[in-house]
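S.K.: Have a look at this fold, sequence not included:
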């Protein structure tokens, strides 16, 4: 069984969140995931459909280990959701502000 590393809310760091979101691809992934009713699979959330799966997997790993997303496995798919409540609890207004200011990117 696949075990994913998800930091506890209190272990999410500002440096980790900002570092993860500094990459344009990861920022696009989070933008694609935010506000989704259902968790999205890695391939559905990917901003670059031609990206190598290993590269995409690395982006999701960085987002997961920074505390920005939560990943579960359903069958052969990895399903992802933004941990917006955890980020909001840890850093109120941060994610909303970043996403609002990154609209043009």
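M.R.: Nice, I can see it. Computed from a predicted model, the values in this text were never measured in an experiment. Numbering: from 1, shown residues only.
S.K.: okay, CA-based contacts and neighbour counts for the rest of this
M.R.: Will do.
S.K.: What residues does residue 85 make contact with?
M.R.: Listed by Cα atoms under 8 Å, 6 or more residues apart in numbering, residue 85 has no contact partners.
S.K.: Please compare the first structure with the one that follows:
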């Protein structure tokens, strides 16, 4: 079975999370994960970028410990690592999501 590499909880760093969340596309991914079902197929994200660029953004988020990804058949499912982020960088995810929602209200 294919697996994807993820940092363990203790390896998640403030710098890595801040870098991952500094990009508007990655914040959009995180917001969709936070506002929707807990696990979502990566192919369901309607992003105005190429698939290779989308894959890059998911990888940056995964390697920073912001999201978890796993194979489900041939598809990849993503989920927010909320508990791990709250443990390592308390309040950051909530603050980022609040700012993102204020800056980009739903249509």
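M.R.: Perfect, thanks for sending it. Just so it is clear, the structure is predicted and the values come from calculations on it, not from any experiment.
S.K.: Verify the stated contact: residue 41 of structure 1 with residue 75.
M.R.: No. Here residue 41 of structure 1 lies out of contact with residue 75, judged by Cα atoms under 8 Å, at a distance of 11.2 Å.
S.K.: Of the two, which one has the most company?
M.R.: The neighbour comparison of residue 41 of structure 1 against residue 75 (other Cα atoms under 10 Å) goes to residue 41, with 19 against 7.
S.K.: can you count the residues close to the nearest residue to the more buried one once chain neighbours are set aside?
M.R.: Counting by Cα to Cα, 6 or more residues apart in numbering, residue 41 of structure 1 lies nearest to residue 79, which is 4.4 Å off, once chain neighbours are set aside. Burial of residue 79 of structure 1 is recorded as 20 neighbouring residues (other Cα under 10 Å).
S.K.: Residue 61 of structure 1 now?
M.R.: Counted with other Cα under 10 Å, the neighbours of residue 61 of structure 1 add up to 19.
S.K.: now swap in residue 35 of structure 2 and tell me
M.R.: 9.
S.K.: gap between it and residue 29 of structure 2?
M.R.: Here the criterion is Cα to Cα, to the nearest Å. By it, residue 35 of structure 2 lies 10 Å from residue 29 of structure 2.
S.K.: Need the residues touching each of these two.
M.R.: Shared contacts of residue 35 of structure 2 and residue 29, defined by Cα under 8 Å, 6+ apart, are absent.
S.K.: once the structures are aligned, where does the longest helix belonging to structure 1 end up in structure 2?
M.R.: The residue-count maximum for a helix in structure 1 (DSSP state H) belongs to helix 53-66. Under TM-score structural alignment, helix 53-66 of structure 1 corresponds to residues 51-64 of structure 2.
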